[in-house]
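> Okay, structure incoming, though there's no sequence with it:
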């Protein structure tokens, strides 16, 4: 590779803020999300535990999954599962709320008690660094709609992506979570 090619490649990386850095991270524990009202939810704080990251929207046809996610959360939280809801307005503009109002609406409508973070972009060049990393890790398993689920292993590796239509209590997702809980 000649010098001009290297300089051109570095320039292209510089034009994509955070992209090269995000993709260089080796596991999900390097990422975190802003919490409504301030503070940060760092995935690294859950090292040694499986983490289910779900992009949500209160006005989505799949919003009923928030209740099913609550059932999953109640079943597995004491065994170590961490569940993180990542509200997003990326698909059909189905998240009109902001901040703590999202978690409150989910609690009132679906009984959701798991963690919610700030509304976040989950696809495209402006996506949150976690979602850009996950897309680089599993390019065929990226969110195509609200309620896409990413399962992160105890070691921070991306175990898999589960599309919106996958019920949170589906055998394949429950099996994957169970295997990860037993791995420790």
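Thanks, I have it. Everything numeric here is computed off the predicted structure, so don't read it as measured data.

> From here on, just use CA atoms for contacts and neighbour counts.
OK.

> Surely residue 147 forms part of a strand?
No: the assignment for residue 147, made by DSSP: H, G, I helix; E, B strand; the rest coil, is coil rather than a strand.

> Now do the same contact list for the nearest residue to it once chain neighbours are set aside.
Leaving aside its chain neighbours, residue 147 sits nearest to residue 164 (4.6 Å; criterion: Cα to Cα, 6 or more residues apart in numbering). Counting by Cα atoms under 8 Å, 6 or more residues apart in numbering, residue 164 touches 62, 143, 144, 145, 146, 147, 148, 149.

> show me the contacts for the residue nearest to residue 54 when sequence neighbours are not counted.
Counting by Cα to Cα, 6+ apart, the nearest residue to residue 54 once its immediate chain neighbours are dropped is residue 149, at 4.5 Å. By Cα under 8 Å, 6+ apart, the contact set of residue 149 is 52, 53, 54, 55, 143, 161, 162, 163, 164.

> I'd like to know how far residue 149 sits from residue 162.
5 Å (Cα to Cα, to the nearest Å).

> Comparison target, given below:
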């Protein structure tokens, strides 16, 4: 598959969302966790979403518990935590696997489309970010150390 529009995922409320819904938008896909040193990045993600949403930008958060068990909550707990602590209003999805035999198909695509350092396809930690252009193809992959606000110029170029 050549873009994200071929995939679907369950949102935080359990409803299936076809990613075709985000066609012609710039999308930032992030694997998240609520008990991680990078968790404050939720604030930056929300800031980006609020700043660029009207121009056709969306953040999609995919909680993952594969890195140090840092996302142990239920879907409802995760959603509540993100809303109450960081004011998150961008779409959140159910917990998924981003590595291993149970990797969500969307993440299989993302990792193949944009390998990490030295060609590694594995997600190294929480808050790895994939910036997707309006045609649904991956434009960039950024690791956890890159804060969301460091992506402003890349996002603006794609908008």
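Received the coordinates, thanks. Bear in mind the structure is a predicted one, so any value in this text is a computation, not a measurement.

> just to revisit the earlier point, still touching in structure 2? Go through the contacts of residue 149 of structure 1.
Contacts conserved in structure 2 for the contacts of residue 149 of structure 1, using both residues aligned by TM-score structural alignment, their matches' Cα atoms under 8 Å: 52, 53, 54, 55, 161, 162, 163, 164.

> Translate the residue nearest to residue 54 of structure 1 into the numbering of structure 2.
Under the alignment by TM-score structural alignment, residue 149 of structure 1 pairs with residue 129 in structure 2.

> Spell out, range by range, the strands that occur in structure 1.
Taking DSSP state E to define them, one finds strands in structure 1 at 32-34, 40-42, 51-56, 82-87, 115-116, 149-152, 158-162.

> Mind reading off the mean deviation between the third one and structure 2?
Strand 51-56 of structure 1, aligned to structure 2 and superposed, deviates on average by 0.5 Å (mean Cα distance after the TM-score superposition for structure 1).

> that older thread, so what does the residue nearest to residue 147 of structure 1 match up with in structure 2?
Looks like residue 164 of structure 1 aligns to residue 144 there (TM-score structural alignment).

> mind listing what the residue sitting nearest the centre point of structure 1 touches?
Most central in structure 1 under Cα atoms, centre = their mean is residue 53, positioned 3.4 Å from the mean C-alpha point. By Cα under 8 Å, 6+ apart, the residues touching residue 53 of structure 1 are 83, 84, 85, 86, 149, 150, 151, 152.

> quick one: residue 110 of structure 2 and residue 138 touch, right?
Yes: between residue 110 of structure 2 and residue 138 there is a contact at 7.0 Å, judged by Cα atoms under 8 Å.

> Need the residues touching each of these two.
Common neighbours of residue 110 of structure 2 and residue 138 (Cα under 8 Å, 6+ apart) are residue 130.

> Against residue 49 of structure 2, how distant is residue 28 of structure 2?
In terms of Cα to Cα, residue 28 of structure 2 sits 9 Å off from residue 49 of structure 2.

> hey, what's in contact with both of these two?
With Cα under 8 Å, 6+ apart as the test, residue 28 of structure 2 and residue 49 both reach 57, 58, 59.

> Neighbour count added to those residues, as CSV?
Shown next, in CSV, are those (neighbours: other Cα atoms under 10 Å):
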residue, neighbour count
57, 24
58, 23
59, 24
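
> which residue lines up with residue 114 of structure 2 in structure 1?
By TM-score structural alignment, residue 114 of structure 2 lines up with residue 138.

> try residue 60 of structure 2
Per TM-score structural alignment, residue 60 of structure 2 is aligned with residue 84.

> ok now do its match, which residues does it touch?
51, 52, 53, 54, 114, 115, 116, 117.

> circling back: tell me which of the strands of structure 1 lies nearest to residue 177 of structure 1.
strand 149-152 (7.7 Å; Cα to Cα).

> starting at the chain centroid, how far to the closest one?
On the basis of Cα atoms, centre = their mean, to the nearest Å, strand 149-152 of structure 1 is displaced by 7 Å from the centre of the chain it belongs to.

> cool, stretch 47-63 of structure 2 as well?
10 Å.

> tell me which residues of that stretch are tucked away?
Residues of stretch 47-63 of structure 2 classed as buried by neighbour count (16 or more other Cα atoms under 10 Å): 47-50, 52, 56-63.

> How about stretch 83-90 of structure 2?
Neighbour-count burial for stretch 83-90 of structure 2 flags 86, 88, 90 (criterion: 16+ other Cα under 10 Å).

> residues in contact with that stretch?
Contacts of stretch 83-90 of structure 2 (Cα under 8 Å, 6+ apart): 40, 42, 43, 46, 49, 58, 59, 60, 61, 82.
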